[in-house]
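K.L.:
predicted model, plus sequence, below.
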Amino acid sequence: MANKTFPEGFLWGAASSATQTEGAAEAGGKAKNIWDYWFEIEPERFYQGVGPAVASDYYHRYKQDIQRMKDINMNSFRTSLSWARLMPDGEHVSHDAVTFYNSMIDEMLAQGIKPIMNLYHFDMPLHLQQMDGWENRAVVDQFQQYAQTAFDLFGDRVKLWTTFNEPIVPVEMGYVNDYHYPCVFDMKRAVVVAYQSMLASAKAIQAYRSSNQDGEIGIILNLTPSYPRSDSEEDVRAAHIADLFFNRSFLDPSVLGHYPEDLIDLLRTHQMLPAVHEDDAALLRENTVDFLGVNYYQPRRIKQKETPIADEASIMPEHFFDPYIWPERRMNPYRGWEIYEKGLYDIAINLKENYGNIPWYVAENGMGVADEERFMDGSGMIQDDYRIEFYEEHLKWLHQAIEEGANCFGYHVWTFIDNWSWLNGYKNRYGFYRVDLDTQDRLLKKSGLWFKDVARNNGL
């Protein structure tokens, strides 16, 4: 028997996305998304020249893969629809895509695996990005149409939906860094993308509820607690600004229906407020989420900005704070990320105390490691004890938070099988199953056996 038992009906599963697993990039008339296009024009940017064309070939192997989920006692799985696959021209629905997604959903249900379906995971259709993507309100309206189409097609069986996965990432990586297409360095445009992503999410929620669906709809946010170096006013203020930019800019409108006033004041001071339409406030206020998915990998440690802002015209988030290296930190050297399990507990308590104890689940938690072949035993199984330890420590803190009243209903890891990861390709592996890129064979890792027991026992 588990000595740390989780609530009855707790969701044990994994997360993934269409572009990172499906492959079949041109099958069934699928249109290009920004990743297909970017790899086509700049393949040298991608680790070992591996693009999304094949990925983990889930499009062709989903039935066997869903059986593998069942084999390790997963009772739920979150993935995404590909907008470019389902509606290649933005208006008409692909019969082949509907057949694929219907069959996938039906197979999951037949195996007793609850589907959680996400609408957008970094994969803007190329023709919409050529219209300026989330900077264009017409694309926001097209997203609502796409969402309505998905609900009409699949809502009879999918009862948990999410609008976006990590909407901060395309903003941060594509508009203030160059790790996602379109590689723009413009904070003001980044703010517009962030704001209109939230409008798109609200419009999808509006469509869901107006069509009398009988499930629930939420959003998945990567929440990174911002810890100040010290209790000094300057450090605390710097951490607060980091929290505003990277957490509350999406958390507050999604759950509370409005933006923090101090974020609005900060943007106004630096002439970065987006254009706001008269009915935007009501749209956000009236279309908050039913639940949250929370992705947690690492904390953010912050100290006051030590070098003044030199150029007001090119303000970026890091102009307001500096990162701080905590002397006691432990690192995952392969990703360059700090491992801090208590951060998950702190997120849980924050949601309980400041966000109405909204229902939520851990939508991603994982440890990426390179060159895992080093840990393969004679039978071909990777002995990934480091991953088991990572999960166990996070689950202990999560269990404590639930014992203290946190309203958490599930734990999903990233990810089920090794998958393609944007510019990093297959450099770092996360899966319970290893994927051989030459043969596409799947091999269970030790962490998969560990998870099988945890899910069966509903606890540690």
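P.N.:
Everything's here; your move.

K.L.:
only C-alpha atoms for contact and neighbour calcs from this point on.
P.N.:
Noted.

K.L.:
all helices of the stretch 301-450 of the chain, in order?
P.N.:
In the stretch 301-450 of the chain, the helices defined using DSSP state H, counting those that start in this stretch lie at 342-354, 385-403, 446-457.

K.L.:
Met367 is in contact with Tyr430, isn't it?
P.N.:
Yes - between Met367 and Tyr430 there is a contact under C-alpha atoms under 8 Å: 5.9 Å.

K.L.:
picking up where we left off before, which one of the helices of the stretch 301-450 of the chain lies nearest to Phe185?
P.N.:
Phe185 lies closest to helix 342-354 among the helices of the stretch 301-450 of the chain, at 30.0 Å (C-alpha to C-alpha).

K.L.:
could you save the helices of the stretch 301-450 of the chain as TSV and add columns showing mean neighbour count?
P.N.:
Formatted as TSV, the helices of the stretch 301-450 of the chain follow (neighbours: other C-alpha atoms under 10 Å):
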stretch	mean neighbour count
helix 342-354	19
helix 385-403	18
helix 446-457	19
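
K.L.:
okay, those helices in TSV with distance to Ala363 next?
P.N.:
Formatted as TSV, these follow (distance: least, C-alpha to C-alpha, whole Å):
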stretch	distance to Ala363
helix 342-354	12
helix 385-403	13
helix 446-457	16
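
K.L.:
OK, contacts around Val176?
P.N.:
Contacts for Val176 (C-alpha atoms under 8 Å, 6 or more residues apart in numbering) come out as Cys183, Val184, Phe185, Asp186, Met187, Ala190, Met316.

K.L.:
and His240, which of the helices of the stretch 301-450 of the chain is closest to it?
P.N.:
Using C-alpha to C-alpha, those put helix 342-354 closest to His240, at 13.8 Å.

K.L.:
okay, the angle between that closest one and helix 385-403?
P.N.:
20 degrees (axes from the mean of the first three to the mean of the last three C-alpha atoms, to 10 degrees).

K.L.:
go ahead and confirm His240 touches Pro225.
P.N.:
No - contact between His240 and Pro225 fails when scored by C-alpha under 8 Å: they sit 10.0 Å apart.

K.L.:
ok, and what's touching the lengthiest helix in the chain?
P.N.:
The residue-count maximum for a helix in the chain (DSSP state H) belongs to helix 187-210. Applying C-alpha under 8 Å, 6+ apart, the external contacts of helix 187-210 come out as 134-135, 137, 140-141, 143-144, 147-148, 151, 163-164, 167-168, 171-172, 175-176, 217, 219, 250, 253-254, 272-275, 280, 283-284, 287-289, 314-317.

K.L.:
and here's the other structure:
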Amino acid sequence: MRKFPENFFWGAAASAPQTEGAALIDGKSPSTWDYWFEKEPERFFNQVGPKDTSNVYYQYKEDVQLMQDMSLNSYRTSISWTRLLPDGKTVNQSAVDYYRAYFTELKAKGVEPIMNLFHFDMPMWLMEKGGWENRESVDAFAFYADTAFTLFGDIVKKWATFNEPMVHIECGYLGDAHYPGVHDYKRAIQVGFHTVMAHAKAVAAFRQNKHNDGEISCILNLSPVYAKSQDEKDQEARRLADLLLIRSLLDPIVLGSFPEELIALYKETDLLPEMVEGDLEIIANNKIDFLGVNYYQPLRVQHQDNPNLETITPGTYFKGYDWPEKRINPHRGWEIYPEGIYDISMRIKNDYGNLPWFISENGMGVEGEEKFIDEQGIVQDDYRIEFIEDHLQFLHQSIEEGSNCFGYHLWTFVDCWSWLNAYKNRYGFYRIDLDDNFKRYPKQSSFWMKDVIERNAIN
């Protein structure tokens, strides 16, 4: 029996745009996802858009009761910026009533809410002005954050500013999986800098807001980076991948400053973002209280033997490596490497002051999960149980060795809408039947996890 620390946070994670539904009613204005689906519905799996998602807006009481039944003691989701402040300035009372009722219900059922402010759902009114490329976004986000702290700070004591900011930077400005889907590294770096500034100003607002006496964080996807070999070139590729994709956000958010190597590299390649005097001081003075870590799979890299030196991108410095010994999720195509959770833990302990942190997302997506439904309507997801247990073994080991981890959240509680993939892959403890009024059905993993939580231990 491997016991976890007393008062360990056992829970699940989700986001407003992926679960709430009710996307364009009760005063909510469009996000980039609402706009994109209206313009190009064919890009979304089975043409399922963000309008309904998992119907939590109407079924949150049912879900919270299921959380209590499962013995969850914490839950992380997000507030919709476009619901709370449809024009960026005016508070939507319908949103206030909904969120206060939702958060109060969670607390009443013994589930601690951890509330995130931005989960890829950029307001369309701000995107029309340039989104995170526009300096105006920094103060707009800080105002939104301060509004949320004031309205809900008496209920919510643990906050996060952003979920996986590297994703909206990469997928929106170095790829086409998020709107606006452009490929421009300089613009991506500017988006990244404004995101860090928005985070820092939100933390500053949190410190000054008399309505909140809690703690604030940011949630980062911290894939450990492994090199193909011990060869000097492969090791340099690993160092640069870690610098550009991990430390570029982790260092300013946790330590309060950008890595000197990163600044030198951007200066050398004429990619430094535009800044305002005093920006770096704001970042330095507004570090987080705890860290959320999302971990799904590692990043394996090797030397880039044919770099494009004319158009600099992260791919100039490294390329992916397909490890022949990898264990794969056959339903999703991602590597399963639970050892990575231990390496992340030790890095936070040894390099980042051993600040408090928790696994804010971990999980496996499965396409066609309905084929595992038994006669009682329960998904027999032994693969998910094995996945969770393997990761918890390494997480427990890291805690035993002094890592300051206080919780584990699975992505997600009920199956959720997943951006362009919609409901192609299922992740939840509970299955949602889209053809039967979003009815919830437990998966076998929900019963297994209930036992783990109640024992506060794994075998």
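P.N.:
Received, thanks. Here the structure is a predicted model, which means the values were calculated and not measured.

K.L.:
of the contacts of Val176 of the first structure - the most surrounded one?
P.N.:
Ala190 (25 neighbours; other C-alpha atoms under 10 Å).

K.L.:
that one and Trp134 of the first structure, how far apart?
P.N.:
Per C-alpha to C-alpha, to the nearest Å, Ala190 of the first structure is found 10 Å from Trp134 of the first structure.

K.L.:
read off where stretch 269-284 of the first structure ends up in the second structure.
P.N.:
Aligning stretch 269-284 of the first structure against the second structure (TM-score structural alignment) gives residues 268-283.

K.L.:
closest one to Tyr334 of the first structure among the helices of the stretch 301-450 of the first structure?
P.N.:
helix 385-403 (12.4 Å).

K.L.:
and that closest one with helix 446-457, angle?
P.N.:
Using the same axes, to 10 degrees: helix 385-403 of the first structure against helix 446-457 is 30 degrees.

K.L.:
count of neighbours near Arg83 of the second structure?
P.N.:
Neighbour number of Arg83 of the second structure under other C-alpha under 10 Å is 27.

K.L.:
how many neighbours does the aligned residue in the second structure for Ser16 of the first structure have?
P.N.:
Mapped onto the second structure by TM-score structural alignment, Ser16 of the first structure lines up with Ala14. By other C-alpha under 10 Å, 26 other residues sit near Ala14 of the second structure.

K.L.:
and if you look at Asn73 of the second structure?
P.N.:
21.

K.L.:
for the match of Ser16 of the first structure, what are its contacts?
P.N.:
Contacts of Ala14 of the second structure (C-alpha under 8 Å, 6+ apart): Arg76, Thr77, Ser78, Trp411, Thr412, Phe413, Cys416.

K.L.:
is Leu249 of the second structure within a helix or a strand, and which one?
P.N.:
helix 248-250 (DSSP states H and E).

K.L.:
what's the distance between the counterpart of Pro333 of the first structure in the second structure and Pro324 of the second structure?
P.N.:
If you follow Pro333 of the first structure across to the second structure using TM-score structural alignment, you land on Pro330. Going from Pro330 of the second structure to Pro324 of the second structure by C-alpha to C-alpha gives 15 Å.

K.L.:
those two - which one has more neighbours?
P.N.:
Between Pro330 of the second structure and Pro324, counted using other C-alpha under 10 Å, Pro330 has the larger neighbour count: 12 against 6.

K.L.:
one step back: report the buried members of the contacts of helix 187-210 of the first structure.
P.N.:
134-135, 137, 140, 143-144, 147-148, 151, 163-164, 167-168, 171-172, 175-176, 217, 219, 250, 253-254, 272-274, 283-284, 287-289, 315-316 (16 or more other C-alpha atoms under 10 Å).

K.L.:
can you flag which of those residues belong to helices?
P.N.:
Secondary structure defined by DSSP H assigns 137, 140, 143-144, 147-148, 151, 168, 171-172, 175, 250, 253-254, 283-284 of these to helices.

K.L.:
nearest to Pro299 of the first structure, of the residues you listed?
P.N.:
Distance to Pro299 of the first structure across these (C-alpha to C-alpha) is lowest for Ile168, with 15.3 Å.

K.L.:
show me what contacts the equivalent of that closest one over in the second structure?
P.N.:
Applying TM-score structural alignment, one finds that Ile168 of the first structure aligns to Met166 in the second structure. Contact partners of Met166 of the second structure, counting by C-alpha under 8 Å, 6+ apart, are Gly192, Leu220, Asn221, Leu245, Leu249.

K.L.:
most surrounded residue in these?
P.N.:
Neighbour-wise, the contacts of Met166 of the second structure (other C-alpha under 10 Å) top out at Leu249, 26 neighbours.

K.L.:
now that one: how far from Trp36 of the second structure?
P.N.:
Counting by C-alpha to C-alpha - Leu249 of the second structure and Trp36 of the second structure are separated by 27 Å.

K.L.:
also Asp343 of the second structure?
P.N.:
Relative to Trp36 of the second structure, and taking C-alpha to C-alpha, Asp343 of the second structure is found at 38 Å.

K.L.:
kindly report the same for Asp390 of the second structure.
P.N.:
38 Å.

K.L.:
next: Gly428 of the second structure.
P.N.:
25 Å.
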